[in-house]
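Novice: One predicted model, sequence on top.
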Amino acid sequence: MHEKPQTMLSHGTLPYPAGTLVEDTISERTGHLVGVIEERTKDGNRVVSRQAFMRPQGGGIEWDVPLERIKPVTETDKA
């Protein structure tokens, strides 16, 4: 039986500046990028997952999505 490796959480590098308006490409929800949390293995420091934290425009409750699902909102997207 394989044991799940122990992991740790840490702040990750933002792909865009904090506050950038981004969109979740699956749900199409938009919000401001607040931060990134990475889950890494304790042995080997391998990235297991990366979550982007977003805050709705105008404020409200933050939510998280996998980092690979976000993209910046462009002027074309707003039209």
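Specialist: Yep, it's here. Residues are numbered from 1 along each chain as shown.
Novice: From now on I want contacts and neighbour counts done on CA atoms only, so please keep to that.
Specialist: OK.
Novice: quick one: the residue nearest to Ile61 when sequence neighbours are not counted and Thr7, what's the gap?
Specialist: Of all residues not flanking Ile61 in the chain, Arg55 sits nearest, at 6.4 Å (C-alpha to C-alpha, 6 or more residues apart in numbering). Note on Arg55: its distance to Thr7, by C-alpha to C-alpha, to the nearest Å, is 26 Å.
Novice: Those two: which has the busier surroundings?
Specialist: More crowded of Arg55 and Thr7, by other C-alpha atoms under 10 Å: Arg55, with 20 against 15.
Novice: got another, please set it beside the one above:
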Amino acid sequence: MTAQDVPEVGTVVVDTRSDQLGEVMGAEGPYVQLRPLGGGIEWDVPPRALREATTSDELRAKVREVNASRRWAG
């Protein structure tokens, strides 16, 4: 993605720098703000470091979330 290709708010994308999925919350200056899918603190990403999430990306993130919650369910 380029600076002109800022995704719409609500789009699920991958931060290619960290391989983390996030939901687009907006854009400020040269950055796009992402929020983790399960909620949490937003982070800034340059648009060139984003790609649209695939179905398998989203499934992988959901599996990670379920596995993490089971570890802490005790």
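Specialist: Structure's in. What do you need? Just so it is clear, the model here is predicted, and its values are computed rather than measured.
Novice: Got a TM-score for the two of them?
Specialist: After superposition, the two chains reach a TM-score (TM-score structural alignment, normalised by the length of structure 2) of 0.64; 57 aligned residues with a C-alpha RMSD of 2.1 Å.
Novice: Structure 2: which residue goes with the residue nearest to Ile61 of structure 1?
Specialist: When structure 2 is aligned by TM-score structural alignment, Arg55 of structure 1 is paired with Arg35.
Novice: Settle this for me: that match is touching Val45, isn't it.
Specialist: No - taking contacts as C-alpha atoms under 8 Å, Arg35 of structure 2 lies outside contact range of Val45: 10.7 Å.
Novice: Quick check: which element contains the residue nearest the centre of structure 1?
Specialist: Note on structure 1: the residue nearest the mean C-alpha position is Ala52, at 1.1 Å, using C-alpha atoms, centre = their mean. Using DSSP states H and E, Ala52 of structure 1 sits in strand 47-55.
Novice: What helices and strands are in contact with that strand?
Specialist: strand 30-41, strand 63-66 (3 or more C-alpha pairs under 8 Å, 6 or more residues apart in numbering; DSSP states H and E).
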